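J.: I would like to see how this sequence folds:
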Amino acid sequence: MDKKTLSEADICEKFITPAIQLAGWNTIEQIYREYTLRPGRVVVRGNHAARDKKSVLRADYVLFYKTNIPLVVVEAKDNTHAVGAGMAQAINYAELLNIPFSISSNGDGFVFRDATMADGVLETHLTLDQFPTPSDLWERYCAWKGWPAEVRQVAEYPYAPSKTPRYYQMNAINGTVQAIAKGQQRILLVMATGTGKTYTAFQIIYRLWKSTWKADKPSGQKRILFLADRNILIDQTMVNDFRPFKGAMAKLSPNAKGVERVDASTGKHFVEQLDVAVNKSTKLVDKSYEIYLSLYQAVTGTEEEQNIYKQFSPDFFDLIVVDECHRGSADEDSAWREILTYFSSATQIGLTATPKETKDISNTEYFGEPVYTYSLKQGIEDGYLAPYKVVRIDLDKDTFGWRPPEGMTDKLGNVIEDRVYNATDMNRKLVLEKRDELVAAKITEYLKATNRYDKTIVFCEDIDHASRMRQALSNANADICKDHPKYVVQITGDNPEGKKELDNFIDPEKTYPVIATTSKLMSTGVDAQTCKLIVLDQNIKSMTLFKQIIGRGTRLREDLGKTWFTILDFKRATDIFADKDFDGDPVQIYEPTGDDPVLPPEPEDDNLQDAGPHAGEAPAGGALDSPFGGAGHGDADAPKITKYVVGGAVTVAVARERVQYLNTQGKLITDSLRDYTRINLTAQYNSLDQFLQAWNEADRKAALLQELEGHGVLIDALALEVGKDLDPFDMLLYVAWNMPPLTRRERANRVKKRNVFTSYGPVARQVIDALIDKYADQGIRTIESDDILTVPPLNTLGSPVELVRSFGGRPQFLSAIKLLENELYAHRSA
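T.: The predicted structure follows:
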């Protein structure tokens, strides 16, 4: 057998896999072939999106110890390569998995890289029968980690039998379990919204619950508490990710209700009852469960009898997991922190997408530095989160300001203070009704141009603003709303009817509501999987709040057609994207010590604060959002800020509108797409002649276009900005080299007039004529597609086999396609 003639797949099957199995690796449980690390970044092209195939990372082999800890990456090459040719790839993949072992092979043997240097050597050549055994690598790994036997027993406990965690989830799960096994009491996990924090928490809890951790407890049982601050978060968690705990799990709430679910087999809706640990009448807690889930609000209160958590002894819980820990539990003086302090002997894990670090509130001061961080940027680059484009709309009164005429009164007869009102004042101190109408019109215009039933969240300044926007959007969409009043709903903390619609809004199977207007209630923790439009009409200066709001759109659901989303920004809030700290590591600003003086917090504008402890729930003192005082905190003595309401006498117009996309480095393109394209194209091709040569020599124009898109030339998006229905070839020449363009129809007609295909038979000429018409209608990518002969009208001329045969065979057919393309793009100067 000549190995040089074998494919990479053959090398794997005949040489590498047998060598791995011979070393004792179990095929089903330990050997993962074609293991996907990154599915590939989703690239937005105009109003469409596609995976960037070049960004896919897939390891030939990842070998696991007991199914849960990856140990070694094996990268294969065919035998025309050197045995170590795949080492660079293997090292890259191993670094993503946080493992020290990498192997490369071409079927002749192996190059083994051991970053632990257990033998004092970094890289070693091995024969096919010397592949490392699982026990050998596990011993090296544990020694490298410095684990004693008791830590190893906990760390190696397998995952719950469910879906396989993604690489970053494995890193988070393993890192947390290992840290706890070594005795760490406070853990912080930072994972971007939409990356599976709750599933990660489930696997951590499961492995600790089932393993030998705390096995010496007198009761023999481990007690675990999962804390969140939204009812919907608890209920979703119990019926979804935490479902395997059913029977050992209960909710700490005397008023718990069932969760509406859909039967996968029948499609019928039903209500699933949750196990509840609190007696409704006596408020006494059943302590026989092992896993408890609770709202902070359900176990605390201003009265002592409301503090249900105190029915447990301080040492009752072994593990507490705090979801969205950037909110109440980050504040040292909050009632929520009292729960964590009360159960201080328990190991505590904080989960957040946005660690809160201010002068007075710190996650890292309490939980410590993150054990693992997976950012929004990394999630988008890997292809696990949806990318976005930004449509920035600057309104004239926001941009240039507005000053009332002397003595002007508002609709309520108040004399409007004489000064210049700008974007910061809009909807906080000044309401322009025409502005509401224009914002609603632009939102509706966007939805009409895309899909009027795309889930949309409109973030408003306060409850009053959210109420007005509901009305303005209902009027702008009256053709739908007259028959479907729940097309637009207001979902805010003071609106019980609207809050009831939250479950329907986030349910992918429910059509209505489509548009939700809100202030703070939906800024975090709401799993709106199919949300495709985020509208920002709120002053946002907080990085934490901004990230949480953007996170409502980042969930990727390709199965439901959600591959990207749009941010429609009326307040220049997306300037935060340019902040050097956006998506950066959390930086602790202030860490108090015993010697530090106690300083009062500096006052800040309520409207620029993050969602408060109950984030949308009305606290005891009053409504969270006040229609007169911005975001308010329910302080009865707080001064009321007058809001002037101005009717239609003052008009509002769009000052500037711009669409911005993410480039290949994940940064927003701030130039116009024309300038950005010209810069990218001329950087790749030194001259027009060089570009023309590359175009003419390309076997498939679609492949060259895909390559250009990989370099940041956004063809479809550019077409939308240029506003001309051009062949990509003409559009690029027009934008980059200012060449006058031809339409596709003009090119097609020129080819027909030349009669260059007279040597072909009648059926073949019919095929060519149909292809020319297809090009004129749909473009070059269409005629190069593999299934072109199966679509109308070509499928009416004969079967694909018959049509190819009319040219003399497949080589001759491909030659005719090449000739057609040459003719379409010939005589550029004619």
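J.: contacts, neighbours, all on C-alpha from now
T.: Fine.
J.: which residues touch residue 376?
T.: 191-193, 385, 583 (CA atoms under 8 Å, 6 or more residues apart in numbering).
J.: go on, residue 441?
T.: Going by CA under 8 Å, 6+ apart, the list of residues near residue 441 reads 473, 476.
J.: mind running it again at 7 Å?
T.: residue 476 (CA atoms under 7 Å, 6 or more residues apart in numbering).
J.: Also residue 721?
T.: Residue 721 neighbours (CA under 7 Å, 6+ apart): none.
J.: Using the three-state scheme, assign it.
T.: Here residue 721 is recorded as helix under DSSP: H, G, I helix; E, B strand; the rest coil.
J.: and what of the one 10 residues further on?
T.: Put simply, residue 731 is helix when judged by three-state DSSP.
J.: By neighbour count, which of the contacts of residue 376 wins?
T.: The residue in the contacts of residue 376 with the most neighbours, by other CA atoms under 10 Å, is residue 193 (28 neighbours).
J.: quick one: the closest residue to it other than its chain neighbours from residue 228, how far?
T.: Spatial nearest neighbour of residue 193, excluding adjacent residues (CA to CA, 6 or more residues apart in numbering): residue 551 at 5.2 Å. Residue 551 sits 17 Å away from residue 228, going by CA to CA, to the nearest Å.
J.: do the same with residue 604
T.: Remark: distance between residue 604 and residue 228 (CA to CA) = 26 Å.
J.: Which of the two has more residues huddled nearby?
T.: Neighbour totals were compared for residue 604 and residue 228, and residue 228 leads with 22 against 8 (other CA under 10 Å).
J.: what sits against that one?
T.: Taking CA under 7 Å, 6+ apart, we find residue 228 in contact with 234, 294-296, 322-324.
J.: Now a PyMOL select for only the buried ones of those residues.
T.: Here is the PyMOL selection string for the buried members of these, based on 16 or more other CA atoms under 10 Å:
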select buried, resi 234+294+295+296+322+323+324
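J.: Would you reformat the contacts of residue 228 as a markdown table and include secondary structure and distance to residue 463?
T.: Below are those laid out as a markdown table (DSSP: H, G, I helix; E, B strand; the rest coil; distance: CA to CA, whole Å):
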| residue | secondary structure | distance to residue 463 |
| --- | --- | --- |
| 234 | helix | 25 |
| 294 | strand | 27 |
| 295 | strand | 24 |
| 296 | helix | 24 |
| 322 | strand | 28 |
| 323 | coil | 26 |
| 324 | coil | 23 |
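J.: Proceed likewise with the subsequent sequence, for comparison:
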Amino acid sequence: MNKKDLSERDICTKFINPAIIKAGWDMKKQVREEKSFTDGRIIVQGRMHTRGRRKRADYILYFKPDIPIAIIEAKDNKHSIGAGMQQALEYAEILQIPFVFCSNGDGFIFHDKTISEGQIEREIALDEFPSPEELWKRYLKKEEIQEAQAVKIVEQDYHVDTNGMSPRYYQANAINRSVEAIAKGQNRILLVMATGTGKTYTAFNIVWRLWKAGVKKRILFLADRNALLTQTKNGDFAPFGNDIMHIIKNRKIDKSYQIYYALYQGLTSNEETKNAYKEFSRDFFDLVIIDECHRGSASEASAWREVLDYFSSATQIGMTATPKETRDISNISYFGEPVYTYSLKQGIEDGFLAPYKVIKINTSIDEEWRPTKGLCDKYGNEIEDRIYNLRDYDRKLVIDERTNLVARKITEYLKATDRFAKTIVFCVDIDHANRMRQALINENADLVAKHPLYAVKITGDDEVGKRELDNFTDVEEQFPVIATTSKMLTTGIDTKMVKLIVLEANIGSMTEFKQIIGRGTRIREAEGKLYFSIMDFRRATNLFADPDFDGEPVVIYEPEPNEPVTPPDEDDDVIETPPREGDDVFTPPDINVDDEEEDRPKKYYVNKVKVTVANERVHYYGADGKLITESLKDYTRQNIKKEFASLDDFLSKWSTADKKEELVKELAEHGILLEALREEVGKDMDDFDLICHIAFDKPSLTRHDRANKVRKRNYFAKYDEIAKQVLDTLLEKYENEGIASIENPSVLKLQAFTQIGSPVKLVKAFGKKNDYEEAVKELQEQIYSIA
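T.: Model (predicted):
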């Protein structure tokens, strides 16, 4: 047997597997081969999308289920023994795996990440592969975890889901790092995980392992929305069983349960005697989970902090998508550095979160509008003579025509894509949300006549709207389709099917902006939701360019002991803590009076102002995780030239590609968005011609042009009649749909071909299957002939 003749899979079977088994690894329980750990990035192109390649490790080795400890990258024997190390290290970094191996069947290169000095990487023989126990002991030593604590806590099994659900790699990372921190005696823990990545499911697995280990027997789960408590208890935490779980709803507290759920505001009161949390002794709880801990728990002045200080002896785990780091409030100062961070950018890159495209729309009055001298609003109030702009609209000045324009653009987008796509319109306040709802109803009168709940206002003051919240978030409920809101839907509500987010509010807070964007990031592949769009009328998406949008949290300011916390300016647009349900208050215009401003109305209501769209532009999510802000043509040209040094280089790659569709997918992963470009260029060009035209300044031929050139050459003449019909039909299909359609092996089963004959008969017209495949290949050569 010559090793050089063996495939990579043969090397695994004949050399790597025996080495692992000999070292004491259980191939069924501890080893997963060809393990994919991402879903592949979703790449949005115009109205179409595709998925990139999944990241896949040849081997992941586990000490216990969902506790990965080693990774092996295999290569065939034509490669050197260390050829796979770079890729293995990249994967190990993502998976937080300490021991890295690569092999070509001759031995292993062993990279030990637990070593900080000395020989980190060395070659070992096949029979020197380390055992699970050896690697585990090394890891515990490096992490300074006592063996007794490891056996009791860290090695505690995960919950076995009867539906076969298991944590994704980043959830396992978060769970394992949290449990290890507790095993080492850490009592304040922060997890930063992007919205839509399963923070509650992660929390359940942490609690399950600690509760099963017997180290945390009484647990308090804190949130700030009733819907979150019920959703958590009956959803991810359901395996605990209702017998040991209880939602605290009043001061009559039954202390016989083990897991409690409570609202912060339900436990605290302005009156000391009504603070329900004091019904418990200070040491009653062993573990406190704080969901959405950015909402106030970090502030020393908040009532929320009172609860955490009272139960200070308990281990406290804060979970957030947006760690609050402001001038006055620091989560990191309270909880410490995050034990694990999983960002929106990484979630999109892995294909677990939906990417987005941004449609920026500016109106003709965004920069300024000034009333004529003495102009009165609809209610007879003389409008203060000054320049108004985006900061003022709907906050101090309402212009009906602008509201109607926004509603019209939203409706035009939905009509062009999907009129039943779940949509949230974020408004300045309740008054604005109400007027926007009315404008949207008028723009969609045809649907509203049949479905009265097509567009609703969901705000804290509206009982009807709040009743529709569950229907809006329900994946199976079609109505309501559009929800206008101010703050109520910014956070904590699981809006799985939202495909359009409209920004019609001035957003100065990065925390609030992240939470709003998070409303669209969930993927529902079975229901066709893989990406979402953001329609921005307020330039709020400029915050995407801020390094803080997806950067590492940094402590901005840590107050000295007893230093007073200065509240933000009441007139500031920056809202650091989004209000809870019912916080929004709308005062009708006729009684809107500011005592300090000489009876001047809080808002002016104006109409008969000419408002038009000044400009509109679509921005796509790029391969680097940033919005493409330049021309799509320029962006595409730059990316193509990174991949292909010259036109000849591209032509060579195109002509030798077995499947053109696979090449196009590969290009998409590198940021070359041909479908989106086609929409912008507006021509019915083939992918081949788009690339040649945009990157190499070649004439812009359409598919129709190319098909006609093939017909004029009459190269079909050498085939018999049935084969000619097949090739002619394939050419027509290319002309209408593109090259990928004729590469599909099932194309002969389509009606256009079955009218000629059965697939078997059509293939036989060329001879054998190989002859048919050669004929299709020759057709492609004719299509792309330069002559």
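J.: What does the TM-score come to for these two?
T.: TM-score for the superposed chains, counting by TM-score structural alignment, normalised by the length of structure 2: 0.94, backed by 780 aligned residues with a CA RMSD of 2.4 Å.
J.: quick revisit: distance to residue 735 of structure 1 added to the contacts of residue 228 of structure 1, as CSV?
T.: Listed next are these as CSV, based on distance: CA to CA, whole Å:
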residue, distance to residue 735 of structure 1
234, 53
294, 58
295, 56
296, 57
322, 53
323, 49
324, 47
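J.: Show me the two of the contacts of residue 228 of structure 1 that sit farthest apart.
T.: For the contacts of residue 228 of structure 1, the farthest-apart pair by CA to CA is 294 and 324; their separation is 13.2 Å.
J.: Which of the contacts of residue 376 of structure 1 lies at the shortest distance from residue 394 of structure 1?
T.: Set against residue 394 of structure 1, the nearest of the contacts of residue 376 of structure 1 by CA to CA is residue 583 (25.2 Å).
J.: The closest one matches what in structure 2?
T.: Taking TM-score structural alignment, the alignment pairs residue 583 of structure 1 with residue 550 from structure 2.
J.: what do you get for residue 528 of structure 1?
T.: Applying TM-score structural alignment, one finds that residue 528 of structure 1 aligns to residue 495 in structure 2.
J.: Please apply the same query to residue 486 of structure 1.
T.: Using TM-score structural alignment, the equivalent of residue 486 of structure 1 in structure 2 is residue 453.
J.: Same check on residue 403 of structure 1?
T.: Match for residue 403 of structure 1 (TM-score structural alignment): residue 370.
J.: Its match contacts residue 387, correct?
T.: Yes: contact status for residue 370 of structure 2 versus residue 387: in contact at 4.8 Å, counting by CA atoms under 7 Å.
J.: Tell me which of these two has more neighbours.
T.: Set residue 370 of structure 2 next to residue 387 and count neighbours by other CA under 10 Å: residue 370 wins out with 14 against 11.
J.: Okay, that one and residue 614 of structure 2: tell me how far apart.
T.: According to CA to CA, residue 370 of structure 2 stands 17 Å off from residue 614 of structure 2.
J.: do residue 315 of structure 2 as well
T.: Counting by CA to CA - residue 315 of structure 2 and residue 614 of structure 2 are separated by 55 Å.
J.: Now do the helices in the stretch 501-650 of structure 1.
T.: 502-506, 543-550 (DSSP state H, counting those that start in this stretch).
J.: Reformat these as TSV; add distance to residue 482 of structure 1 and mean neighbour count.
T.: Shown next, in TSV, are the helices of the stretch 501-650 of structure 1 (distance: least, CA to CA, whole Å; neighbours: other CA atoms under 10 Å):
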stretch	distance to residue 482 of structure 1	mean neighbour count
helix 502-506	19	21
helix 543-550	30	21
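J.: What helix or strand is residue 640 of structure 2 located in?
T.: Here residue 640 of structure 2 sits within helix 632-643, counting by DSSP states H and E.
J.: what about that helix, distance to the chain center?
T.: Taking CA atoms, centre = their mean, to the nearest Å, one finds the center of helix 632-643 of structure 2 at 25 Å from the center of the full chain.
J.: That helix vs structure 1, average distance?
T.: Its aligned residues in structure 1 lie a mean 2.7 Å from helix 632-643 of structure 2 after superposition (mean CA distance after the TM-score superposition for structure 1).
J.: With stretch 399-408 of structure 2 instead?
T.: Mean for stretch 399-408 of structure 2 is 1.0 Å (mean CA distance after the TM-score superposition for structure 1).
J.: how about residue 237 of structure 1, what's its match in structure 2?
T.: Residue 237 of structure 1 maps onto residue 232 in structure 2, by TM-score structural alignment.
J.: if I look at the aligned residue in structure 1 for residue 197 of structure 2, how far off is residue 471 of structure 1?
T.: Taking TM-score structural alignment, the alignment pairs residue 197 of structure 2 with residue 195 from structure 1. Remark: distance between residue 195 of structure 1 and residue 471 of structure 1 (CA to CA) = 35 Å.
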